[in-house]
Each structure stands twice: as C-alpha cells, then as structure tokens.
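Enquirer: Give me a model of this one.
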Amino acid sequence: MYHKLQKRPIETLEQLHHDLQLAIELEFSTLPVYLTALYSIKEGTNQCAYTVIRSVVMEEMFHLTNAANLLIATGGSPAINSPEFLPTFPTRLPDGETWFEADLQKFSPAALRNFLKIEMPADLAKAGDITIGEFYVGIEKGLETLHNRYGPALFPADCHDKQIAHKYYYGGGGEITPITDLNSANFALNAIVAQGEGVPEKHWNPEQPFPLGETTGIDSGDHQLFMQPRELSHYYRFNELLLGYRYVQGNTPDSGPTGPAIPIDYRQVYPVLKNPQPENYQSFEAIARLDTEFNLTLSLLLDQLHLAFNGQPDILVAAVGTMFGLKEKAQSMMRVPLPDGSGHHAAPTWRYIPIDKRPGAC
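Expert: Next up is the predicted model:
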C-alpha cells in the first residue's frame, strides 16, 4: 500500500481523500489473506469454515465499495490499478508499516488468529493499538470537521450518480446506500465497523458516529441497519471457527460460544507455502507460469474495479466472472506440490502486473 496511516486529525479535504484511499487499500488488502486460506481448503471439505470465510470476503467487498463511494461522494477518485495498491506479504496492517503482521497462509488456527487481529473490536484491543474501527472513527470525525466548514458542499450533487449502486453488489450482508450528506456518510462507515467488530450493546443511532467507547456485542448489526437476518460480526464468526463452537442466544463476548460444535478438519487443507514470493518459483518454470497466470487475472480484476469506480460501473458484472477465474487459478496452483521436497504446495504471490509488462505488450 502506498498511502500511509497518518496519526493526525483530518482537517483538509486532501487529508480526507488520503485516508479514504487508504481505507480502500486496507479493505482490499484483507482479501489475499482471507482468500489464500479459503482456497487452501480442499474441495468438498470444511464446509462451515468455507462458508464463513467466503461470507466475510463478500462483505469486505461491501466495505471497499462503501469507502470508494464516500471518496467519490466528496469529489475524489479511487486509484486501484497499480502495483502499489497491493502490499507485499507479509505486511503490517493497516498501512504496511504499523500495527501487526498479516500473512498469506493455509487455513489453520494460526490463520484464524491472524483474522481475529484484523477484525479486532476496539474494546478488546491492547492499549495503543489502532483497530480498523478506530481508523474509521478518525474519518467520521474528519467528515464532521469538514462538514462544519463546507456544509452540504462537502458532498457535491454531481457526484451522487457516480457512485456504485446496490444492484452491483450481492452475496453478503449489507446494502449499498447512496452517500449524499453527512448522515448517509456516517451510515456507510458504521456499516463497515459494525460488520467487522460488532455493534454496541447499548442502543445506537446508525446515522451518528459509531460509539466505540461502548462495549461491542457479537452481532454485525445487519438486522438493525438493513432489516436483514441477524448474524455475527466478522470477529465473532472467526472466533467461532477458532474455538470450534457456535454462539447461541444469550452468549456474550465474555461468555464465548457455548453452542454446538463446528466440524473442522485441518488435515483437509493444502499445505501451501506461507507468504510465497516470486523467487520461490524461479527454479520451477511450470509453477512460475501458474503464478503469472494468476497474477494476470488479478491484474485484470483490479483494472476492472478501477474502471468501475471511475465512471463505468457496468464493468463490475465482468469483474464477478474474473473473480471466479481467480479462484480456479488459485486452486489449480495449490494442488501442485513444490518439487523441493519441503512438503509445501504452491500458492499465488498476489502481484499486480502493469499493462506494459504483460505478455503481448508493446
């Protein structure tokens, strides 16, 4: 990621756009982490875990879209198709330099513990740590500061129709709503925080800044925000998998899950190489070719997302097909053992290939 976390209040439109671009990069940077674990699960096994991780991935795309729409709504333009958009793994979130290290690795307890760090509720974090929720609270405060200065002009009317509409999003909780004023902006940000960390246990107004000072519960808030079925926040979905039991009625963050056991078999997972780098495949031409094919598909996906968020939303339809292609190429690669006797299997390196460096480029 090329936008760094700046520990300062947002006082200018430029600073707001910087942090919203970082938010887009941050949301997408979770996808290689989650998808590497997801795709390492052998086909037809660990269905509960597969379904949970996939649901979170879909909602991370919802978060990315909300962040991008907010950037568009305030006159900015998302930048997605560049080598710097993706971090090199292992990376330190949220900006490549601070916080904790995130890894590409197979589905395992270690991977789930990494997931929990990403989705950590503010009230469970260590003193001094900045959670994703707190990062978004900084954006909420900045929006309030700038709205006090500019009023409704902070959300130009000619930017309303440039946003991605809900019809282009499917497959997870949440609903994309147009951002036209401060209340709708806060609503969009609260949906991101609530799905990840959980909603406050006390009553809260979704159009007001998320009250991180209050203890968060285990629900995602989709039933309150969007009148959708009640479900767990990302943190507690992953905690179920790690502990191996379901949360049931009456469970709290303190009680932990006391419901039925979740069947998980970590043996039914491809032992993929952790944090693979291109140099790992230099001696293995066939595997290097598979990695290049994956990265070309990934690059196409980022190109499509960039165009979609910059005035061509219909391209998102094609991007869905590209994402399915990404899955197929990743799983084909993960079935291949490395010929070095290590016992590891290959895994994608998740690199963007610029257009001028792709096969056939002039």
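Enquirer: Please count neighbours and contacts with C-alpha atoms only from this point.
Expert: Will do.
Enquirer: Against residue 63, how distant is the nearest residue to residue 21 once chain neighbours are set aside?
Expert: Closest residue in space to residue 21, ignoring its immediate chain neighbours: residue 78 at 6.4 Å, by CA to CA, 6 or more residues apart in numbering. Distance, residue 78 to residue 63, by CA to CA, to the nearest Å: 14 Å.
Enquirer: is it true that the residue nearest to residue 21 touches residue 306?
Expert: Yes. With contact defined as CA atoms under 8 Å, residue 78 reaches residue 306; the gap is 7.1 Å.
Enquirer: let's see this one next to it:
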Amino acid sequence: MTATALNYESNRITELMEAPTEEHDEQWLKDALQQAVMLELATLPPYLCGLWSIKDPSQSPDAFATIQEIVFDEMSHMGLVCNMLTTIGGTPLLAEEKLVPKYPGPLPGGVRPELSVSLSGLTKQSLEMYSQIEKPDDPVVEAREVHKSIGAFYTAILDAFQKHQYLISGTRQVTRNMSHHGKGNEVVELTSFDDVEKAVKIIKEQGEGTAASPDNPFPGQSGEVAHFYSFREIFHGRKLIVVSEDPKEFDFQGAEIPMPEAFPMGTVPTGGWATGAPEVPDEVRQLLDTFNHHYSSMLRFIEQAWQAETPGAAAQLLNKAVGQMFQLQEPAQQLMQIPLSDGSGRTYGPEFRYVEAEA
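Expert: From the prediction side, this is the model:
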C-alpha cells in the first residue's frame, strides 16, 4: 500500500471491520495496522492541546499528571502498532498531508463517525470529547450504549494475528524504554504472537480498562484508572471509587480533583486559523509556521525510524523525532496567550498541520 492509496478521511476502518473474517488475510492486517497508526496519532493533538493549556500544573497536579501520562501512553501505543506493522513486513506511513489528522472532524477510517474531534483548550466540553474517544463498549459506570469502540478494532487485529502467526518475522523493530511512565509503556520488539497479544492488551486496557474493572493494569502510579475513567474523573471533579461491593458498583464520589485553570484556546477552524477572518497577525503566523514545521519534521523522523535497517539508525531517528516533539510546547503556549481579534475572549493555539520539508 502506498501513501497515495490512503486517506485520513476515508472509511477504511469501517470497511475492514465489515469484511468477513475469512478475508482477514495478510493485506487486511497490513491495512488495519496502518489505520491503527493513524488512529493513535489522531488522539495526540487534542490531548496535547488540553495539557498545554493548563496555566499552572502545580495548582492542579492530579489533572495535569493524569493527562500527561495518557499522552505518553498514546505515544507508546503508536510505537507498538508501528512494530506490529513492520514485524509482518509492512511500513508505517505518517509523513503525508493526506494521512495526518484533520481537525475538526471524525477519527480516521470512519471510527465513531458521530464524534467530531477538535483542537481547543481544556474545558468540560473537551474532556467529554476525550472520554468519547476512549469509551469502551461496556463501561463499568455511566450509561452503556451501542457503538464500535477502538478496542473492538484492536480485537479484530489480534484475531487476524492469531490466524496468521507465521507472518510475524521480527523485522525492523524499534525499541524505546518508557517504563518510567508505566510498566506497560516500553516500546518493545514484537517477535512472537505472545508479544503481539501483550501489546494489544496494553493498548486496549490502558484506554478502556476491562469489563469488570476501571483500573489501568499497566499504571505509571499505583491506583491509576484507564484513560476513559481518568478523563471522566477530571470531568466530574471526583475520583472514581467503589460504592457497593454486592453488586459491585462504581461512582465518582471520591477525593476532589480541581478543574485546572486553562488558557482559553479557541477551537481551530477547518483548514487552520488563516482560513478565518480577520487577517491572522504576523506574530501568530510565525508561531504557527514554527509549530507546524516541528510537528511535520517529527512525523518524518518517526516514519524514517521504522524504515531504518539497523537498530542504531532507528534509535537515532527516533531521538530526533523526540527532539522535535519537545520543540512544540513553547510556540503552542505562546499562541494560547494571544487573543483572537473577534472579541470572543478566546486565544489562538496550535493547528497540527503537515507541511512539506523545505528544499
């Protein structure tokens, strides 16, 4: 599959999930994993905007630390999915305008088409959106609803791996020690079905928990709950606790979690800030350009890392990607302190738009 055959705004995941299981062959698995890479990337920009918009992390340490850990979880998830794709001979593709997330808009591949994902500061509305991204099929608290979750997609991927274990070759595996962010957060080599099964379990349960428990089985700190429940805790302003043992019931009645004071970043419009009126100030345009160039360079280095033929070269390229990532926060937060000229009281913020490398 080539980048030109892919499009973030397609319904490819829906099509893959609707295909009969007997058609879940090698090409199905490669297509599904490429979509999964795009899916993992899509969660990072909205979560990062929420994280960076927190004015003073020391005033709301629980909320800040929770969102920060979720961001690192999602980064490791993307790395694990990239290793799943290369271990069966595929190549993750990210550095292409058609492949990067488009905001506001749905998740890639037609997942949860009723959900619009946008970029803005941390608010109750954005926390509701984060929760919907991570929502399991059968949460242990709040209303259940019929929808196809991200976890269901990963279950189908694991089933395909189980049927085609012979495809797992261990080629071009990139590793990174991120265990200080949680015992499941290392990007490790996937050279057997057992390795793949463990990786899928980490991705699913860190995001959704299990049908019986909201706990994150692979926490950074003791007592962490899965992403969906973590976002709901911040939304409700209370920790999730057991309120009944027989039958077992959970509710948000625990310790208070203060809502962080955040920069009032407005919602990035379709196509970016330059598409709106009035004219974007030069200072804002320069900061947007700086941010978008670092973001795009990061994606190119990530893509190149999983194309490298030696572990040393891959590690160097991944280090360069991390370096570009650390360059994103400063221009993002500078943008969040510049008011929009529409009198709304909102501010600018990062767009996460892909730009080609300068010749």
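Enquirer: So what does residue 82 of the second structure match up with in the first structure?
Expert: Under the alignment (TM-score structural alignment), residue 82 of the second structure maps onto residue 68 of the first structure.
Enquirer: does the residue nearest the centre of the second structure count as helix, strand or coil?
Expert: With distances taken as CA atoms, centre = their mean, residue 43 lies nearest the centre of the second structure, 2.9 Å away. Assigned with DSSP: H, G, I helix; E, B strand; the rest coil, residue 43 of the second structure falls in the helix class.
Enquirer: quick one: it from residue 106 of the second structure, how far?
Expert: From residue 43 of the second structure to residue 106 of the second structure the distance is 11 Å (CA to CA).
Enquirer: And the helices in the second structure, which stretches?
Expert: 12-18, 26-52, 61-87, 124-134, 150-163, 193-208, 227-236, 282-305, 311-326, 329-335 (DSSP state H).
Enquirer: Relative to the first structure, which residues correspond to the fourth one?
Expert: In this case it means helix 124-134 of the second structure. Under TM-score structural alignment, the match for helix 124-134 of the second structure is residues 109-119.
Enquirer: again with the last one
Expert: Helix 329-335 of the second structure corresponds to residues 327-333 in the first structure, going by TM-score structural alignment.
Enquirer: Now the matching stretch on the second structure. Mean distance?
Expert: When the second structure is superposed, stretch 327-333 of the first structure averages 0.8 Å from its matched positions, counting by mean CA distance after the TM-score superposition for the first structure.
Enquirer: Flag every buried residue along that stretch.
Expert: For stretch 327-333 of the first structure, burial by neighbour count (16 or more other CA atoms under 10 Å) applies to 327, 329, 330, 331, 333.
Enquirer: Run through who's touching it.
Expert: 39, 40, 287, 290, 291, 293, 294, 345, 346, 347, 348 (CA atoms under 8 Å, 6 or more residues apart in numbering).
Enquirer: which residues sit in contact with the aligned partner of residue 199 of the second structure in the first structure?
Expert: Residue correspondence, TM-score structural alignment: residue 199 of the second structure in this structure matches residue 188 in the first structure. Residues counted as contacts of residue 188 of the first structure (CA under 8 Å, 6+ apart) are 66, 176, 177, 179.
Enquirer: 10 Å - rerun?
Expert: Contact analysis of residue 188 of the first structure by CA atoms under 10 Å, 6 or more residues apart in numbering lists 62-63, 65-67, 69-70, 174-179, 182, 206-207, 225.
Enquirer: sorry, back to before: which one of the helices of the second structure has the most crowded surroundings?
Expert: helix 227-236 (a mean of 24; mean count of other CA atoms under 10 Å).
Enquirer: And that helix, how far out from the chain middle?
Expert: In terms of CA atoms, centre = their mean, to the nearest Å, the centre of helix 227-236 of the second structure is set 16 Å apart from its chain centre.
Enquirer: and the angle for it with helix 124-134?
Expert: 160 degrees (axes from the mean of the first three to the mean of the last three CA atoms, to 10 degrees).
Enquirer: Which strands and helices lie in contact with helix 227-236 of the second structure?
Expert: helix 61-87, helix 124-134, helix 193-208 (3 or more CA pairs under 10 Å, 6 or more residues apart in numbering; DSSP states H and E).
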